[in-house]
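Chemist: After the sequence you'll find the predicted model.
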Amino acid sequence: MAYWWVSQNQTYRHERDGGFLWAPNQTEAGLTPFHWATMDEVRPGDLIFSYVGGRIVAVAVAKTAAYDSPRPGGMGEGLWEDAGRRVDVEYRDLSEPPTIAEVVAELQPLMPERYAPLNRFGTGNQGYLFSLPPRAGRLLLDRVDDTNAASATDAIEEGIERAVADTTERRALVLSRVGQGQFRDSLMSVWGGRCAVTGLDLPVLLRASHIKPWRDSDNRERLDAYNGLLLSPS
């Protein structure tokens, strides 16, 4: 698994909504800058930090390697050629995006000597996709907020038996439907905080999934950690 830094000040919302990274193949002069060529080095399961406005606003996991793709509609008309490379990713927004200023003193010594995403002043270098050394990636992971549990909704609650009188148990069942709460905590313990297949250990990206479908399970099975797998999006 590799770590990447993508600077998306102009393109984040479009790429976030579409679930992808995209870079042109060449400039108008027929050159391929290193920060576009790096698209071909991304592999499924790699982690990507989205840098926008001086903050890491999201962490994504690569679902595919790069493949040929025309420029997505509505993105960068007149700025780049239409032919490019795309990587499909799954984004996870951070509830409290950390600022780079908070960690720049620790981060800069871990950056590569060439082609680093930050300059000596601690602000972003011009470019798109930068490779991060493992230690730099790990440092950023330490700053990632992993408390992004989805809120329970009335629509989810409709699937729970109304006979459950205890409010605490009812909430536990509601959260188990979306892989959160007691069920997720139990799976994190059983699987040691790692994806059961890939070994990915980034909690914010891991999904608590039922083996026997939630809708087909009784209330005990819905909360049973041995009826679940901790899985990465890829």
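Modeler: Right, received. Where do you want to start?
Chemist: going forward, measure contacts between C-alpha atoms and count neighbours the same way
Modeler: OK.
Chemist: Could you report the distance from the residue nearest the centre of the chain to Leu139?
Modeler: Closest to where the C-alpha atoms of the chain average out (C-alpha atoms, centre = their mean) is Ala60, at 2.3 Å. With distances taken as C-alpha to C-alpha, to the nearest Å, Ala60 is found 16 Å from Leu139.
Chemist: What residues sit buried inside the lengthiest strand in the chain?
Modeler: With secondary structure taken from DSSP state E, the chain has its longest strand at strand 83-93. The neighbour-count criterion (16 or more other C-alpha atoms under 10 Å) identifies Gly84, Arg85, Arg86, Val87, Asp88, Val89, Glu90, Tyr91, Arg92, Asp93 as the buried residues of strand 83-93.
Chemist: and what of stretch 41-59?
Modeler: 42-52, 54-59.
Chemist: Could you do stretch 114-122 as well?
Modeler: For stretch 114-122, burial by neighbour count (16+ other C-alpha under 10 Å) applies to Tyr115, Ala116, Pro117, Leu118, Gly122.
Chemist: same deal with stretch 73-82?
Modeler: In stretch 73-82, counting by 16+ other C-alpha under 10 Å, buried: Trp80, Glu81, Asp82.
Chemist: Tabulate the residues you listed (TSV), appending distance to Leu200.
Modeler: Listed next are those as TSV, based on distance: C-alpha to C-alpha, whole Å:
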residue	distance to Leu200
Trp80	35
Glu81	36
Asp82	35
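Chemist: Just give me the closest of those residues to Phe20.
Modeler: Comparing the buried residues of stretch 73-82 against Phe20 with C-alpha to C-alpha picks out Asp82 as the nearest, at 15.8 Å.
Chemist: do you know how far the closest one is from Gln26?
Modeler: Asp82 is 10 Å from Gln26, by C-alpha to C-alpha.
Chemist: Between the two, which contacts overlap?
Modeler: Both Asp82 and Gln26 lack any common contact, where contact means C-alpha atoms under 8 Å, 6 or more residues apart in numbering.
Chemist: Now do the same contact list for the residue lying closest to Asp88 once chain neighbours are set aside.
Modeler: In space, Asp88 comes closest to Phe20 once its chain neighbours are excluded; the distance is 4.3 Å by C-alpha to C-alpha, 6 or more residues apart in numbering. Counting by C-alpha under 8 Å, 6+ apart, Phe20 makes contact with Arg86, Val87, Asp88, Val89, Glu90.
Chemist: got another, please set it beside the one above:
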Amino acid sequence: MAEYWWVNHNTSHKHEIAGNFLWSPQRERDGKFSQFYENMRVARPGDIVLSYAKQRIGYVGRVVGLAEEAPLPDELRRPSNYWASTGWRLPVVWERASRAVEPKSVYSALQPLMPSKYSPLKRSKPEGAQKAYLARVGREVFDVIATAGGWVPIVVPEASRPSFEDLGIEGAIRQALARIAASAARSGEQRTSSYPQRSAERSDPLEALLRETWAAQKGACSLCGVAIPISPQNPLLQLSVDRIDSDVKEYVRGNVQITHLGCNLAKNSAPMEHWGEFFGVITQVAANNGMLPQGKTIL
């Protein structure tokens, strides 16, 4: 199913709408992670975007490709005063709404539907939230705006929004990067215990490193040696990124390997020699239960 997004682009909307794209930096001015910018890499073809500028939603866009690293467009240098020369460019085809809608006119209906975290609007009033750019919203938010504007409903066939797996290894790596970014953003936060501290390189060099690692491993899990399917029915077989030495909290060259999610979960923070011992037990159990030919291992 299509997902729905809301973009706050007050100073850049004219150029982005005319050029059928969205552009954002990759990080905050101080180098910190931004979920609003990471969402540029999460959006997929077929998704719908509401354009919020000048306190109204006057355009609706459809995502037509994946975000790619791109230089700051010349036309955005003056109006937006961006601090980054390189960012993410997301292709979006824009259409003018039959009637613009001011969110403040339907704020009482919108407010309870807005996400509790990473909302595009302030909690207390219908104004764009500080630092918000591309925010995920529900279909319900779109319906409130569309009803207020009297728009013809937009129907997005499910087939028009491919899954990350349908997009091949590129999509699988993007999905893994999104999980890493979310984990890095949560690190140190409290739950029953606390999320372990971890960090990642900027997404662009890490993505290049993962492509290189995938090629070097020839598409096989570095822990069990079996090929990693791009679109598995079993979620434990999906691509996952493992830090070889879990005591090193960074996903950097020399400390990254690509695995099945199940293998990564089983290894957890154990050193490789402990994983090898455990894996020997698992393969023996599989052989004893007829899941493997006697005497064979997965490797």
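Modeler: Structure's in. What do you need? Being a predicted model, the structure only gives us computed values, none of them experimental.
Chemist: Mind filtering the contacts of Phe20 of structure 1 down to those shared with structure 2?
Modeler: Contacts conserved in structure 2 for the contacts of Phe20 of structure 1, using both residues aligned by TM-score structural alignment, their matches' C-alpha atoms under 8 Å: Arg86, Val87, Asp88, Val89, Glu90.
Chemist: Quick one: the residues you listed as TSV, columns for distance to Leu200 of structure 1 too.
Modeler: Listed next are these as TSV, based on distance: C-alpha to C-alpha, whole Å:
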residue	distance to Leu200 of structure 1
Arg86	23
Val87	19
Asp88	18
Val89	15
Glu90	14
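Chemist: farthest pair in those?
Modeler: Arg86 and Glu90, at 13.1 Å, using C-alpha to C-alpha across these.
Chemist: which SS class is Glu169 of structure 1?
Modeler: Under DSSP: H, G, I helix; E, B strand; the rest coil, the three-state class of Glu169 of structure 1 is helix.
Chemist: Distance of it relative to Leu223 of structure 1?
Modeler: Computed as C-alpha to C-alpha, the Glu169 of structure 1 to Leu223 of structure 1 distance reads 10 Å.
Chemist: Neighbour count: the two, which is higher?
Modeler: Leu223 (26 against 14; other C-alpha atoms under 10 Å).
Chemist: Give me the spatial nearest neighbour of that one, chain neighbours excluded.
Modeler: Distances taken as C-alpha to C-alpha, 6+ apart place Phe183 nearest to Leu223 of structure 1, at 5.2 Å, with adjacent residues excluded.
Chemist: For the stretch 101-250 of structure 2, just list every one of the helices.
Modeler: For the stretch 101-250 of structure 2, the helices defined by DSSP state H, counting those that start in this stretch cover 107-110, 139-149, 168-186, 203-216.
Chemist: Could you check which helix or strand contains Tyr59 of structure 2?
Modeler: strand 56-63 (DSSP states H and E).
Chemist: ok, average deviation of that strand from structure 1?
Modeler: Taking mean C-alpha distance after the TM-score superposition for structure 1, the mean distance separating strand 56-63 of structure 2 from the aligned residues in structure 1 is 0.5 Å.
Chemist: ok, which stretches of structure 1 are strands?
Modeler: With DSSP E as the criterion, structure 1 has strands spanning 3-7, 20-24, 47-52, 55-62, 67-70, 83-93, 129-132, 207-210, 228-231.
Chemist: can those go into TSV with extra columns for distance to Asn219 of structure 1?
Modeler: Output for those, formatted as TSV (distance: least, C-alpha to C-alpha, whole Å):
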stretch	distance to Asn219 of structure 1
strand 3-7	39
strand 20-24	37
strand 47-52	35
strand 55-62	32
strand 67-70	44
strand 83-93	29
strand 129-132	44
strand 207-210	12
strand 228-231	14
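Chemist: between the ones you listed, which one is nearest to Ala101 of structure 1?
Modeler: Comparison of the strands of structure 1 against Ala101 of structure 1 by C-alpha to C-alpha identifies strand 55-62 as nearest, at 8.3 Å.
Chemist: for that closest one, packing partners?
Modeler: On a contact count with 3 or more C-alpha pairs under 8 Å, 6 or more residues apart in numbering; DSSP states H and E, strand 55-62 of structure 1 meets strand 47-52, strand 83-93.
Chemist: so which of those strands gets nearest Arg143 of structure 1?
Modeler: Among these, if distance is taken as C-alpha to C-alpha, the winner is strand 47-52, at 11.4 Å.
Chemist: so the closest one versus helix 134-143, what angle?
Modeler: Computed by axes from the mean of the first three to the mean of the last three C-alpha atoms, to 10 degrees, the angle separating strand 47-52 of structure 1 from helix 134-143 equals 70 degrees.
Chemist: Look at the aligned partner of Val106 of structure 2 in structure 1 and say how many residues are nearby.
Modeler: In structure 1, the residue paired with Val106 of structure 2 according to TM-score structural alignment is Val103. Close neighbours of Val103 of structure 1, defined as other C-alpha under 10 Å, add up to 14.
Chemist: Roughly how far does Ala18 of structure 2 sit from Arg161 of structure 2?
Modeler: Counting by C-alpha to C-alpha, the gap from Ala18 of structure 2 to Arg161 of structure 2 is 24 Å.
Chemist: neighbour-wise, which of the two wins?
Modeler: Of the pair Ala18 of structure 2 and Arg161, Arg161 is the one with more neighbours under other C-alpha under 10 Å, namely 20 against 10.
Chemist: Find the nearest non-adjacent residue to that one, please.
Modeler: Gly46 (4.5 Å).
Chemist: quick one: contacts of stretch 132-141 of structure 1?
Modeler: For stretch 132-141 of structure 1, contacts defined as C-alpha under 8 Å, 6+ apart pick out Ala2, Tyr3, Trp4, Trp5, Leu107, Leu110, Met111, Pro112, Ala116, Leu202.
Chemist: if we go to 7 Å?
Modeler: Tyr3, Trp4, Trp5, Leu107, Leu110, Met111, Pro112 (C-alpha atoms under 7 Å, 6 or more residues apart in numbering).
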